[in-house]
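Peer 1: Fold the stuff below for me.
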Amino acid sequence: MLIYPTMELQGGRCVTLAKGRLNEPMVWHVDPVETAHDFAKAGASWMHLTDFDAIEGRGDNAELVEEIIRTVGIPVQLGGGMHSRERVEHWIDKGAGRIVVGSLAARDPQLVGELARFHPDQIVLAVDVWRGQVMTDGWRTASAWAPESFIEAFGDAPFAGIVITDIENELDEVEAQLGLISSLASHARAPVIASGVVRSVDDIARLTYVQNIAGALVGRALFRKSVDLSEALKIAQPGPEPVAAFR
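Peer 2: This is a model prediction of the structure:
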């Protein structure tokens, strides 16, 4: 299973949110570029980066994002404010390894399917679920999509992955989150990345046994230091299969 150390930016600072409340960020007083480099030094093969200001349409952290992409040394999976083909392709041209789209996919699934086929293995579908509906606009607007139908609408589009977030349940309700995410993963043809379910390395160990989940975003737990990234990466790696002893 692939671990994606996750950074979320707002106003040039690293933040995390509770249930997507953009107006109530928890600010972490760390340097974003240094933190991204620490992810790479710990052995991560990817990182996930979201620009909350771009989601809100109140400017963005473009210079900071560009610096991280340019210097971190591992590919960056980037989301936030990808509301058009031009925006998606701008960041691909800037060197982002993958682009995460959610609201655009809900509004124009045909366009996003075309982007996935034109940029195979570079487009990631975001499925943010609240009370049985796919949410858009930074989790603030309910779409007309049920999550199962949303995933199935893209058929065999060559997404690099599908990030599934259960917004309704918080981190103290991991069992409910995993149940939803695993169920939705059964409808997906691309690798599913679980979001918002890791509080400790025990959760990572448990995720390795959950059917259909190929990766996990880990953000808040890293900043709280309840998860050590190097340890998480080791636990996520498959161990050797037991071999029967013959006598």
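Peer 1: C-alpha from now on. contacts and neighbour counts both.
Peer 2: Fine.
Peer 1: what's in contact with stretch 95-113?
Peer 2: Residues from elsewhere that reach stretch 95-113 (C-alpha atoms under 8 Å, 6 or more residues apart in numbering): 69-70, 75-80, 82-85, 88, 91-92, 121-128, 135-137, 143, 145, 150, 153-154, 157, 160.
Peer 1: what's the answer for stretch 48-66, then?
Peer 2: For stretch 48-66, the surrounding residues in contact (C-alpha under 8 Å, 6+ apart) are 4-12, 22, 33, 76-82, 94, 137-138, 217.
Peer 1: Return the set of buried residues in it.
Peer 2: Within stretch 48-66, the residues that count as buried by 16 or more other C-alpha atoms under 10 Å are 48-55, 60-61, 64-65.
Peer 1: Make TSV out of the residues you listed and add secondary structure and distance to Ser103.
Peer 2: Output for those, formatted as TSV (DSSP: H, G, I helix; E, B strand; the rest coil; distance: C-alpha to C-alpha, whole Å):
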residue	secondary structure	distance to Ser103
His48	strand	18
Leu49	strand	17
Thr50	strand	14
Asp51	strand	14
Phe52	helix	14
Asp53	helix	15
Ala54	helix	13
Ile55	helix	10
Asp60	coil	17
Asn61	coil	19
Leu64	helix	23
Val65	helix	20
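Peer 1: And those, which is closest to Ala185?
Peer 2: His48 (19.7 Å; C-alpha to C-alpha).
Peer 1: Return the distance of that closest one relative to Gly80.
Peer 2: 11 Å (C-alpha to C-alpha, to the nearest Å).
Peer 1: what's the answer for Arg189, then?
Peer 2: When Arg189 is compared with Gly80 (using C-alpha to C-alpha), they lie 24 Å apart.
Peer 1: if we can go back for a sec, tell me which of the contacts of stretch 48-66 fall in strands.
Peer 2: 4-10, 76-79, 217 (DSSP state E).
Peer 1: Make JSON lines from those residues and add neighbour count and distance to Thr16 to it.
Peer 2: Formatted as JSON lines, these follow (neighbours: other C-alpha atoms under 10 Å; distance: C-alpha to C-alpha, whole Å):
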{"residue": "Tyr4", "neighbour count": "25", "distance to Thr16": "15"}
{"residue": "Pro5", "neighbour count": "26", "distance to Thr16": "13"}
{"residue": "Thr6", "neighbour count": "26", "distance to Thr16": "10"}
{"residue": "Met7", "neighbour count": "25", "distance to Thr16": "8"}
{"residue": "Glu8", "neighbour count": "23", "distance to Thr16": "6"}
{"residue": "Leu9", "neighbour count": "22", "distance to Thr16": "8"}
{"residue": "Gln10", "neighbour count": "21", "distance to Thr16": "9"}
{"residue": "Val76", "neighbour count": "24", "distance to Thr16": "18"}
{"residue": "Gln77", "neighbour count": "21", "distance to Thr16": "17"}
{"residue": "Leu78", "neighbour count": "28", "distance to Thr16": "16"}
{"residue": "Gly79", "neighbour count": "24", "distance to Thr16": "15"}
{"residue": "Leu217", "neighbour count": "22", "distance to Thr16": "13"}
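Peer 1: One more, please, to line up against the first structure:
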Amino acid sequence: MILYPAIDLKDGNCVRLLKGDMDKATVFGSDPAAQARQFEAAGCEWLHLVDLNGAFEGRPVNGAAVEAILSATSVPVQLGGGIRDLATIEMWLGKGVARVILGTVAVENPELVREAAALFPGKVAVGLDARNGRVATRGWAEETTQTVTELAGQLEDAGIAAIIYTDIDRDGAMQGPNVAATEALARATTIPVIASGGVSSLADIEALRDAVGIAGVISGRALYDGALDLEAALAALAPAA
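Peer 2: The predicted structure follows:
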């Protein structure tokens, strides 16, 4: 299982939100590139970036911060937030992003997901963000009637590289991830599932590791607060010798 440390970008800063609320942002640093270098130096294999402003505005906003991270590090980066057309997908992949994450557009224009996945094999993931099991879009501001499992089923043959599943009510709340819902989704699809939201301790990492079919885990606030020791988490997820 891969640990993806999260760098959430708002107004050029590294922040964490509480349950997706842009008005409840805690700033953890003003130099996202320096934070990215720290994660790489610690041994992280991937970075998870989110353009929070972009998620709300529907276009890239924190591009300068993303490009600074790409220049400062050599590990692969996955990026979500405000990526809603083929031109933006091509732009970010051209700049060195290893994998783009499509969220809102996966609900509103699933054919674009299929087109992008066909054009860029292995480089397109889908972010399924849920509140009470229902998919939410546009920076989590709008709730749909679709369940996560229903949408995952519709994408089963789309050729996407991964599903990032976020339980919004757990995100940034330090209350533990929704292991049962994440495992249920992983069992329901052949697409690799990455867990996001609520990871608050090494025990949470171990619970996700021991669940069936979960390919990765994203952690943000717990790493910044020190509740989760990065070295211990990486050791817990390392392949057995």
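Peer 1: coming back round to it: and which of the ones in strands among the contacts of stretch 48-66 of structure 1 is nearest to Arg199 of structure 1?
Peer 2: Leu217 (11.0 Å).
Peer 1: how near is Glu90 of structure 2 to Ala161 of structure 2?
Peer 2: 16 Å.
Peer 1: So those two - more neighbours on which side?
Peer 2: Ala161 (20 against 16; other C-alpha atoms under 10 Å).
Peer 1: how about the strands in structure 1?
Peer 2: Going by DSSP E, structure 1 shows strands at 2-10, 13-16, 26-28, 47-51, 76-79, 98-101, 123-130, 133-136, 141-142, 161-166, 192-195, 213-218.
Peer 1: Quick one: those as CSV, columns for distance to Asp172 of structure 1 too.
Peer 2: Formatted as CSV, the strands of structure 1 follow (distance: least, C-alpha to C-alpha, whole Å):
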stretch, distance to Asp172 of structure 1
strand 2-10, 19
strand 13-16, 16
strand 26-28, 18
strand 47-51, 23
strand 76-79, 25
strand 98-101, 26
strand 123-130, 16
strand 133-136, 21
strand 141-142, 24
strand 161-166, 12
strand 192-195, 14
strand 213-218, 15
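Peer 1: quick one: which of the ones you listed is nearest Gln237 of structure 1?
Peer 2: Nearest of these to Gln237 of structure 1, taken as C-alpha to C-alpha: strand 2-10 at 7.8 Å.
Peer 1: Other residues contacting the lengthiest helix in structure 1?
Peer 2: As assigned by DSSP state H, the longest helix anywhere in structure 1 is helix 174-185. The contact list for helix 174-185 of structure 1 (C-alpha under 8 Å, 6+ apart) reads 147-148, 164-166, 169, 192, 194, 197-198, 210-213.
Peer 1: if we go to 6 Å?
Peer 2: With contact meaning C-alpha atoms under 6 Å, 6 or more residues apart in numbering, helix 174-185 of structure 1 is reached by 166, 197, 212.
Peer 1: List buried residues within those residues.
Peer 2: 166, 197, 212.
Peer 1: What is the nearest of those residues to Met26 of structure 1?
Peer 2: Distances from Met26 of structure 1 to these, taken by C-alpha to C-alpha, are shortest for Val197, at 17.7 Å.
Peer 1: any idea how far Asp166 of structure 1 is from that closest one?
Peer 2: Taken as C-alpha to C-alpha, the span from Val197 of structure 1 to Asp166 of structure 1 is 9 Å.
Peer 1: How about Ala44 of structure 1?
Peer 2: Here Ala44 of structure 1 is placed at a distance of 24 Å from Asp166 of structure 1 (C-alpha to C-alpha).
Peer 1: ok, now Ala142 of structure 1?
Peer 2: 14 Å.
Peer 1: same thing with Gln122 of structure 1?
Peer 2: 23 Å.
Peer 1: got it, and Glu152 of structure 1?
Peer 2: 18 Å.
Peer 1: Please list all residues in contact with the residue mapped onto Leu217 of structure 1 from structure 2.
Peer 2: Under the alignment (TM-score structural alignment), Leu217 of structure 1 pairs with Ile218 of structure 2. By C-alpha under 6 Å, 6+ apart, the contact set of Ile218 of structure 2 is 3-5, 196.
Peer 1: Settle this for me: Ile164 of structure 1 is touching Ala194, isn't it.
Peer 2: Yes - at 5.4 Å, Ile164 of structure 1 counts as touching Ala194 under the criterion of C-alpha atoms under 6 Å.
Peer 1: can you count the residues close to His29 of structure 1?
Peer 2: His29 of structure 1 has 10 neighbours, counted by other C-alpha under 10 Å.
Peer 1: actually Ala40 of structure 1, sorry about that
Peer 2: Neighbours around Ala40 of structure 1, by other C-alpha under 10 Å: 19.
Peer 1: Count residues in the vicinity of the nearest residue to it once chain neighbours are set aside, would you?
Peer 2: Nearest non-adjacent residue to Ala40 of structure 1, counting by C-alpha to C-alpha, 6 or more residues apart in numbering: Ile74, 6.4 Å away. Using other C-alpha under 10 Å, Ile74 of structure 1 is surrounded by 21 other residues.
Peer 1: Any buried residues in stretch 216-229 of structure 2, and which?
Peer 2: Neighbour-count burial for stretch 216-229 of structure 2 [16+ other C-alpha under 10 Å]: 216-224, 228.
Peer 1: Over to stretch 204-211 of structure 1?
Peer 2: 204-205, 207-208.
Peer 1: now swap in stretch 12-23 of structure 2 and tell me
Peer 2: 12-20, 22.
Peer 1: before we move on, the earlier item: settle it for me: which of Arg189 and Gly80 of structure 1 has more neighbours?
Peer 2: Gly80 (24 against 18).
Peer 1: Would you mind measuring from that one to Cys14 of structure 1?
Peer 2: Applying C-alpha to C-alpha to Gly80 of structure 1 and Cys14 of structure 1 gives a distance of 14 Å.
Peer 1: Kindly report the same for Asp202 of structure 1.
Peer 2: 25 Å.
Peer 1: again, but for Ala221 of structure 1
Peer 2: Ala221 of structure 1 is 13 Å from Cys14 of structure 1, by C-alpha to C-alpha.
Peer 1: again, but for Glu24 of structure 1
Peer 2: Glu24 of structure 1 sits 13 Å away from Cys14 of structure 1, taking C-alpha to C-alpha as the criterion.
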